[in-house]
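> have a look at this prediction, sequence included:
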Amino acid sequence: MLEQVEKKKPQQFNILPKIINGGVAGIIGVSCVYPLDMVKTRLQNQTIGPNGERMYTSIADCFRKTIASEGYFGMYRGSAVNILLITPEKAIKLAANDYFRFQLASDEGVLPLSLAALAGGLAGLFQIVVTTPMELLKIQMQDSGRVAAADRAAGREVKKVTALGLTKTLLRERGIFGLYKGVGATGVRDITFSCMYFPLMAYINDQGPRKADGSGEAVFYWSLIAGLLSGMTSAFLVTPFDVIKTRLQADSEKKFKGVMDCVNRTFTEGGVTAFFKGGLCRVMVLAPLFGIAQMFYFLGVGEKILGIERKKSV
């Protein structure tokens, strides 16, 4: 059984520096990997024609065609809303996991694998409040370039899409719940991911060399490695949930009647492999995203800003 053991549990948990660390980590991480996330979305959401024709044949082909039709900055379509909302999203996710680990650990600092998974799952549950509207807007902004390219090729009018315009439309047509389209699929994906990711990351991180400052934290490059390996593993395993979530949230034409209809039609159209569409790209996005995020999270920017002494977390 994997467990994190400390001689003595810290007496208190400072949430504010954790929130600052999570926000900084999220902004830096998502800025680095956003173009790959754009490609992942478009690969997952493209449909297959009657003769097997596809708009994009590979990751490289999607990069090439997107840059050719939309320019380099087209790779950052929808990034503003993502970067704006990634601050509270990552702050909630990373800080909540640390908080629940602290609360669930024994007085001796022992946290069994089952409780570590529970802490991660609770963090994933809390984050979907921000994640769902963030990803809905991001995905529709990312996919709007693909739709525009298809309309342009067919000689149809190309409509300009903005995050503000999408938000207004969703609020006008469906109210506040319009921003939570796909919340069920998002919750399943994020809770499952967090249940796997955080215990694995903590275990790997605990095995590496420590800093010489007495904080008990791993050296920065080992936190990067722990985030990379854990993100890679967890991202691949939950790819089917991500495919369904992406297709539901990008479904502006209302082709799907719900989660199960989306699952059935995805399987009918592409078989089992359809549930892993964009899986490699997803791994390429989330492995470095969480590696970079964990590295900056553990650097302790928040503690330095607030003048708080860093102590090893449970």
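Done, it's in.
> C-alpha only now, for contacts and for neighbours.
OK.
> scan the chain for its longest helix.
helix 113-153 (DSSP state H).
> show me what secondary structure element comes after that helix.
Where DSSP states H and E defines the elements, the next helix or strand beyond helix 113-153 is helix 163-174.
> take the one below as the second:
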Amino acid sequence: MSNAIKDLAAGTAGGIAQVLVGQPFDIVKVRMQTSAKGTYTGMLHCAGGILKNEGPLAFYKGTLTPLLGIGVCVSIQFGVLEYAKRIFTAQNLARGEGGEEGKMLGGGQLVIAGVAAGLANGVVSGPVEHIRIRLQTQSNTNPMYKGPFNAMKQIVSQYGIAGLFKGQAVTFLREATGYGVYFLAYEKLVQREMTQKGIRRDQINPMNSVLYGATAGYALWAVIYPIDMIKSRMQTDGFTPSTGQKYASARDCVRKVWRTEGIGAFTRGLGPTLIRSPFANGATFLGFEMASRLLYS
């Protein structure tokens, strides 16, 4: 099995773990991001309303799309990341840098590798998250879509293939910015432990992978949350005939949200995200590292 296939397979394992752990928190985040000001008094109010009105299974509404799509997304992330890391490792070896094997990459190299991973991931994550958000925010009593494939069919029939990629520019900005920081934080923590203890990567305690993944997740969301909020608004805008289209562009969305709802709107739903982040991102890196050890052993 080639290194690329191993990396993609390990990334898929990480992506599945991420979705199963993080989906209930994500639906609360999306509902709070896309609701009108004052709809929910807080995270518990939102979660309680979902549980009372829609039942416990509603927390996994739209899960099929991310389970398939996010598995692919995370697979692409790690596949591109590891490929870029191998390129930089070869460059380091040629220059006599990065330790004996050239694998101790510099901060700039890790940021570039993370940005590349994010952009590649964004091609898939844009439409996947668009469909997921539509399923998460639709009415439970009178749903517009019967499921992810029905949602795709309706959107394409009404708006063409381009409709699936609504908010794509904001998605690329979020992915490039976020994953540059995300993988930099994680890899630097891994490097630190390897250097301090004089051990190989596969000798790191799995629970430390969870801890480092949780830390990287917080770094990610600290940078991208306002961008993510705009992406969610853009992807739910203009598809309901009764409300019409509110925003002409991402810039127009930022301006109108700031003017009508204030700066607080850009962090609405941050609570469930911060609670979800350590579990989802810890599970992602644990799944990837354990699968990598198995595949490369």
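Alright, I've got the coordinates. Remember, predicted model here, so these are calculated numbers, not experimental data.
> got a TM-score for the pair?
In this superposition the chains share a TM-score of 0.88, using TM-score structural alignment, normalised by the length of structure 2; 279 aligned residues with a Cα RMSD of 2.1 Å.
> quick revisit: quick one: the longest helix of structure 1 to helix 163-174, angle?
Orientation check (axes from the mean of the first three to the mean of the last three Cα atoms, to 10 degrees): helix 113-153 of structure 1 against helix 163-174 gives 100 degrees.
> elements contacting helix 113-153 of structure 1?
The contact analysis (3 or more Cα pairs under 8 Å, 6 or more residues apart in numbering; DSSP states H and E) places helix 113-153 of structure 1 against helix 15-45, helix 59-70, helix 79-104, helix 163-174, helix 183-206, helix 239-249.
> mean per-residue distance, the fifth one versus structure 2.
Going back to what we said before, that points to helix 183-206 of structure 1. Once fitted to structure 2, helix 183-206 of structure 1 is off its aligned match by 0.8 Å on average (mean Cα distance after the TM-score superposition for structure 1).
> one more: the shortest one?
Helix 239-249 of structure 1 differs from its equivalent in structure 2 by a mean of 0.4 Å after superposition (mean Cα distance after the TM-score superposition for structure 1).
> the longest one too?
Average distance, helix 15-45 of structure 1 versus aligned residues of structure 2 after superposition (mean Cα distance after the TM-score superposition for structure 1): 0.7 Å.
> before we move on, the earlier item: could I get the helices and strands packed on helix 113-153 of structure 1 as CSV with distance to Arg282 of structure 1 and mean neighbour count?
Putting these into CSV (distance: least, Cα to Cα, whole Å; neighbours: other Cα atoms under 10 Å) gives the following:
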stretch, distance to Arg282 of structure 1, mean neighbour count
helix 15-45, 6, 22
helix 59-70, 11, 15
helix 79-104, 16, 22
helix 163-174, 23, 14
helix 183-206, 13, 22
helix 239-249, 7, 24
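> wait, which of the ones you listed is closest to Asp213 of structure 1?
helix 183-206 (16.1 Å; Cα to Cα).
> so where is the closest one in structure 2?
Using TM-score structural alignment, helix 183-206 of structure 1 lines up with residues 168-191 of structure 2.
> gap between that stretch and the chain center?
10 Å (Cα atoms, centre = their mean, to the nearest Å).
> look at Tyr40 of structure 2 and give its secondary structure.
coil (DSSP: H, G, I helix; E, B strand; the rest coil).
> how close does it get to Arg268 of structure 2?
Tyr40 of structure 2 sits 10 Å away from Arg268 of structure 2, going by Cα to Cα, to the nearest Å.
> common neighbours of the two, please.
Common neighbours of Tyr40 of structure 2 and Arg268, using Cα atoms under 8 Å, 6 or more residues apart in numbering, are Met32.
> more neighbours: those two, which one.
Between Tyr40 of structure 2 and Arg268, Arg268 has the larger neighbour count (other Cα atoms under 10 Å), namely 24 against 17.
> aligned to the more buried one, what sits in structure 1?
Using TM-score structural alignment, Arg268 of structure 2 sits opposite Lys277 in structure 1.
> that match is in contact with Gln44, isn't it?
Yes. Contact criterion Cα atoms under 8 Å: Lys277 of structure 1 and Gln44 qualify, at 5.4 Å.
> so what sits against both of these two?
Taking Cα under 8 Å, 6+ apart as the contact rule, Lys277 of structure 1 and Gln44 both touch Val243.
> where's the residue most central in space within structure 1 relative to Lys168 of structure 1, distance?
Centroid check for structure 1 by Cα atoms, centre = their mean gives Leu286 as the closest residue, at 6.7 Å. Counting by Cα to Cα, the gap from Leu286 of structure 1 to Lys168 of structure 1 is 30 Å.
> same deal with Gln140 of structure 1?
Taken as Cα to Cα, the span from Gln140 of structure 1 to Lys168 of structure 1 is 13 Å.
> Gly108 of structure 2 pairs with which position in structure 1?
Aligned partner of Gly108 of structure 2 by TM-score structural alignment: Ser114.
> before we move on, back to that, switch the helices and strands packed on helix 113-153 of structure 1 over to TSV; also include distance to Glu217 of structure 1.
Listed next are those as TSV, based on distance: least, Cα to Cα, whole Å:
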stretch	distance to Glu217 of structure 1
helix 15-45	14
helix 59-70	37
helix 79-104	14
helix 163-174	39
helix 183-206	8
helix 239-249	31
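> and of the ones you listed, who's closest to Ala226 of structure 1?
helix 183-206 (5.3 Å).
> what sits up against that closest one?
2-4, 97, 113, 116-125, 128, 131-132, 218, 222-223, 226-227, 229-231, 233-235, 238, 241-242, 244-245, 259.
> and if we set it to 6 Å?
Contact with helix 183-206 of structure 1 is made by 116-117, 120-121, 124-125, 132, 223, 226-227, 230, 234, 241, 245, as judged by Cα atoms under 6 Å, 6 or more residues apart in numbering.
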